[in-house]
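Peer 1: below: sequence and its predicted model.
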Amino acid sequence: MEAQLEQIREQQKETWNRFSAGWRKWDEFTMDWLRPMGEEIINSLDLQATDIVLDVAAGTGEPGLTIATIVQDGKVVITDLAEKMLAVARDNAAKKGITNYETVACDVSELPFEDATFDAVSCRFGFMFFPDMLMAAREMVRVLKPGGKLAAAVWGMPEKNFWITAIMSTINRNMQLPAPPPGAPGMFRCGSPGFLADLFRKAGLKNVTEKEVTGTLNCGTNDNYWNFMNEVAAPVVFALSKADEATRDKIKQEVFALVDQKLPGKNTALDYGTVVVSGEK
């Protein structure tokens, strides 16, 4: 792996391990929010009870653990860069009595599996952060059996995702943050219509389909929204860590004002837009 890509990978591993405590704290809330995208991925995979499935960049275990309840005579292999996130996944599996799974800490660009191992591959909100997305897609296709399906979800365009732009646009207005290099890993890197579908075709998949899934992040109150974003959203925490207390307070008040302006009913339910793409080997 190129030195630059390896550096990005190590930075991401460190970040997600560091954020694992926040994801553990908010896991039930977060998984409920992200469930529609997991359901669309699962619907796209046409799973059978005996399937062996790979869930890539699974974090705290979804949609892999839900898939495990469907492939009751099969198995799910749940992978992520961050071992501490996988520890949360194992705890979640234990709580639910799920045993037909295993976790493997590994890099998607170097999957430690033989060719044509899996009947299906899922990946929810991983592609945007892969250093080399085409390499990652080709690795997933490599370990997929002929006729098997790969399905992935990514965030759509910024204008569809007020849940994150409300806070990040306010941060950018108040702070001089360096612009990321073009094509660098980031939330909206795969958001353009057709982007991920084209990537899947380049990786060798056929019968590629694309579907938009939209909804709201229901936080209830502005304070709940602020606390959630400050404990699970890496870009937010990274930026605010560089702000002094006065700037941080100013950003918080401006975010609340922006949310109240868009959502005058005092119910903090912020729009999101995602894209779910699937293809067949």
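Peer 2: That came in fine, so what should we check first? Residues are numbered from 1 along each chain as shown.
Peer 1: please count neighbours and contacts with C-alpha atoms only from this point.
Peer 2: Will do.
Peer 1: sec struct for Gly191, please.
Peer 2: coil (DSSP: H, G, I helix; E, B strand; the rest coil).
Peer 1: which residues of this protein fall in helices?
Peer 2: For the chain, applying DSSP state H gives helices covering 3-18, 20-25, 27-45, 64-70, 83-96, 133-143, 162-174, 195-202, 222-232, 234-240, 245-262.
Peer 1: who are the packing partners of the third one?
Peer 2: Counting contacts by 3 or more Cα pairs under 8 Å, 6 or more residues apart in numbering; DSSP states H and E, helix 27-45 is packed against strand 118-124, strand 144-155, strand 206-220, strand 268-280.
Peer 1: swap in 10 Å and give it another go.
Peer 2: When contacts are defined as 3 or more Cα pairs under 10 Å, 6 or more residues apart in numbering; DSSP states H and E, helix 27-45 sits against helix 20-25, helix 64-70, helix 83-96, strand 118-124, strand 144-155, strand 206-220, helix 222-232, strand 268-280.
Peer 1: over to the fifth one?
Peer 2: Here helix 83-96 is seen to pack against helix 3-18, helix 20-25, helix 27-45, helix 64-70, strand 75-80, strand 101-105 when contacts are counted using 3+ Cα pairs under 10 Å, 6+ apart.
Peer 1: ok, the residue most central in space within the chain to Ala152 distance?
Peer 2: Geometric centre of the chain, nearest residue: Phe125, 2.3 Å, by Cα atoms, centre = their mean. Look at Phe125 and Ala152: by Cα to Cα, to the nearest Å, they are 7 Å apart.
Peer 1: now swap in Arg18 and tell me
Peer 2: Taking Cα to Cα, one finds Arg18 at 25 Å from Ala152.
Peer 1: okay, now Pro181: neighbour count?
Peer 2: Residues lying near Pro181 (other Cα atoms under 10 Å) number 7.
Peer 1: what about versus this one:
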Amino acid sequence: MRNVVNTEQQEAWNGPEGKYWADHQARWDAVNDGFNERLLDAAGIGPGDRVLDIGCGNGHTSRLAARRADGGQVLGVDLSAPMLERARASAAQEGLDNVTFERADAQVHPFAPASFDSALSRYGVMFFGDPVAAFSNIGGALRPGGRLAFVCPADPERNGWVEAVMSLRAFVPVEEFGTPGQPGMFSLADPDRVRTVLTGAGFRDVETRRVETFGTWGRDGADAAEFLLGTGPGRHFTSQLSPETVDRARATLTEYMRAHEDPEHEGMVRLRSTASLVTAVRP
């Protein structure tokens, strides 16, 4: 990596959180895959296109884009070395030779000007320290008329995993978690903020629309609760508790998850995810 300004994010995604996402690639895809087709359609990817995937993580959207851009090229960038290692291995296993991955901070990385036809991201653009600067840099990598499309969380109260975390409020303060407009996962939850950021970064024709899907979080309530407690937010909250209280919190979360076991999907836990699908064009 040549330049990094989002140093806290680099530390997080190259530590336990990045390893957890890399180790549980299939499970995270089961949570988020419901947005894939709508995101790829919105990006307008076609044969021969050059595509940039921002915050590509384990690279699933990059690999899907590579199939659509047959004869073209896809570059996935992310801060997380563990997740990029997983992305490269998966691409090799699938025999994809038109996708590459690079460890980079998209806010400051020196992309070649006008080198991409489209840029996309699935949940990878919410953590920039300076989002206007970041999207300006991404915009400079797009050709004139190039298209930006991304999915970011919207409406915390309409996201089942947030409701699940809130079930722990009797054990740990979680009231400030998931506040729209604040730094973090929901920094771009407000459509007006999205428009302000993207127009400030030089994009035009900014559009946002709400999209929903149901992701699979576990094979049953206990499995889903254990998975969520292993995430960054889960570890943060349980680190504040005694072992006895952690056991009580786990039981409460398991009860919440059991209420969402879906008999039409073999009893697996299915939670609603609500996101904004954002599109914009570089003039």
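Peer 2: Sure thing, it's come through. These numbers were taken from a predicted model, which means no experiment stands behind them.
Peer 1: dump the residue contacts of the residue nearest to the centre of the first structure.
Peer 2: When contacts are counted by Cα atoms under 10 Å, 6 or more residues apart in numbering, Phe125 of the first structure is found next to 34, 37-38, 56-59, 152-155, 187, 190, 274-276.
Peer 1: cool, Phe214 of the second structure as well?
Peer 2: Going by Cα under 10 Å, 6+ apart, Phe214 of the second structure touches 30-35, 159-160, 269-274.
Peer 1: for Asn159 of the second structure, same thing?
Peer 2: Shown in contact with Asn159 of the second structure (Cα under 10 Å, 6+ apart): Pro153, Gly178, Glu212, Thr213, Phe214, Leu271, Arg272, Ser273, Thr274, Ala275.
Peer 1: was I right about Thr79 of the first structure contacting Pro63?
Peer 2: No: the pair Thr79 of the first structure / Pro63 is not scored as a contact, 11.4 Å apart, by Cα atoms under 10 Å.
Peer 1: need the residues touching each of these two.
Peer 2: With Cα under 10 Å, 6+ apart as the test, Thr79 of the first structure and Pro63 both reach Asp55, Val56, Cys123.
Peer 1: ok, now how distant is the counterpart of Glu244 of the second structure in the first structure from Gly194 of the first structure?
Peer 2: Superposed on the first structure with TM-score structural alignment, Glu244 of the second structure falls opposite Ala246. Separation of Ala246 of the first structure from Gly194 of the first structure (Cα to Cα): 42 Å.
Peer 1: and the contacts of Phe125 of the first structure, which is closest to Lys25 of the first structure?
Peer 2: Gly59 (13.5 Å; Cα to Cα).
Peer 1: what about the residue nearest to the closest one when sequence neighbours are not counted, how many residues nearby?
Peer 2: Using Cα to Cα, 6 or more residues apart in numbering and skipping residues adjacent in sequence, the residue nearest Gly59 of the first structure is Met85, 5.1 Å away. For Met85 of the first structure, the count of nearby residues is 26 (other Cα under 10 Å).
Peer 1: before we move on, the earlier item: so for Glu210 of the first structure, which of the helices of the first structure sits nearest?
Peer 2: Per Cα to Cα, nearest to Glu210 of the first structure of the helices of the first structure: helix 195-202, 6.7 Å.
Peer 1: which residues touch Cys152 of the second structure?
Peer 2: 121-126, 185-189, 210, 274-278.
Peer 1: go again with 8 Å.
Peer 2: Contacts here follow Cα atoms under 8 Å, 6 or more residues apart in numbering; on that basis Cys152 of the second structure touches Arg122, Tyr123, Gly124, Val125, Met126, Phe186, Leu188, Ala189, Ala275, Ser276, Leu277.
Peer 1: what of Leu142 of the second structure?
Peer 2: By Cα under 8 Å, 6+ apart, the contact set of Leu142 of the second structure is Pro113, Ala114, Ser115, Phe116, Asp117, Ser118, Ala119, Arg282.
Peer 1: do the same with Met31 of the first structure
Peer 2: Applying Cα under 8 Å, 6+ apart to Met31 of the first structure gives the contacts Glu62.
Peer 1: just give me the match in the second structure for it.
Peer 2: Counting by TM-score structural alignment, Met31 of the first structure corresponds to Asp29 in the second structure.
Peer 1: and its match, how far is that from Asn58 of the second structure?
Peer 2: Separation of Asp29 of the second structure from Asn58 of the second structure (Cα to Cα) stands at 9 Å.
Peer 1: same thing with Thr179 of the second structure?
Peer 2: Remark: distance between Thr179 of the second structure and Asn58 of the second structure (Cα to Cα) = 27 Å.
Peer 1: same deal with Gly230 of the second structure?
Peer 2: Distance, Gly230 of the second structure to Asn58 of the second structure, by Cα to Cα: 18 Å.
Peer 1: more crowded one of the two?
Peer 2: Taking other Cα under 10 Å, Gly230 of the second structure and Asn58 do not tie; Asn58 has more neighbours (32 against 17).
Peer 1: contact partners for the aligned residue in the first structure for the more buried one?
Peer 2: The equivalent of Asn58 of the second structure in the first structure is Thr60 (alignment by TM-score structural alignment). Contacts for Thr60 of the first structure (Cα under 8 Å, 6+ apart) come out as Trp23, Arg24, Asp27, Met85, Leu86, Ala87, Val88, Ala89, Arg90, Asn92.
Peer 1: residues in contact with the last one?
Peer 2: Read that as Asn92 of the first structure. Counting by Cα under 8 Å, 6+ apart, Asn92 of the first structure touches Thr60, Gly61.
Peer 1: what's the answer for the first one, then?
Peer 2: Residues in contact with Trp23 of the first structure (Cα under 8 Å, 6+ apart) are Thr30, Thr60, Met85, Glu231, Val232.
Peer 1: ok, the third one next?
Peer 2: Asp27 of the first structure sits next to Thr60 when contact means Cα under 8 Å, 6+ apart.
Peer 1: gap between it and Gln261 of the first structure?
Peer 2: Distance from Asp27 of the first structure to Gln261 of the first structure, by Cα to Cα: 29 Å.
Peer 1: make sure Val259 of the first structure is actually in contact with Thr268.
Peer 2: Yes: between Val259 of the first structure and Thr268 there is a contact at 7.3 Å, judged by Cα atoms under 8 Å.
Peer 1: report the set of residues contacting both of the two.
Peer 2: Common neighbours of Val259 of the first structure and Thr268 (Cα under 8 Å, 6+ apart) are Asn222.
Peer 1: give me the nearest residue to the counterpart of Leu199 of the first structure in the second structure, chain neighbours excluded.
Peer 2: Under the alignment (TM-score structural alignment), Leu199 of the first structure pairs with Val197 in the second structure. Nearest non-adjacent residue to Val197 of the second structure, counting by Cα to Cα, 6+ apart: Val132, 5.3 Å away.
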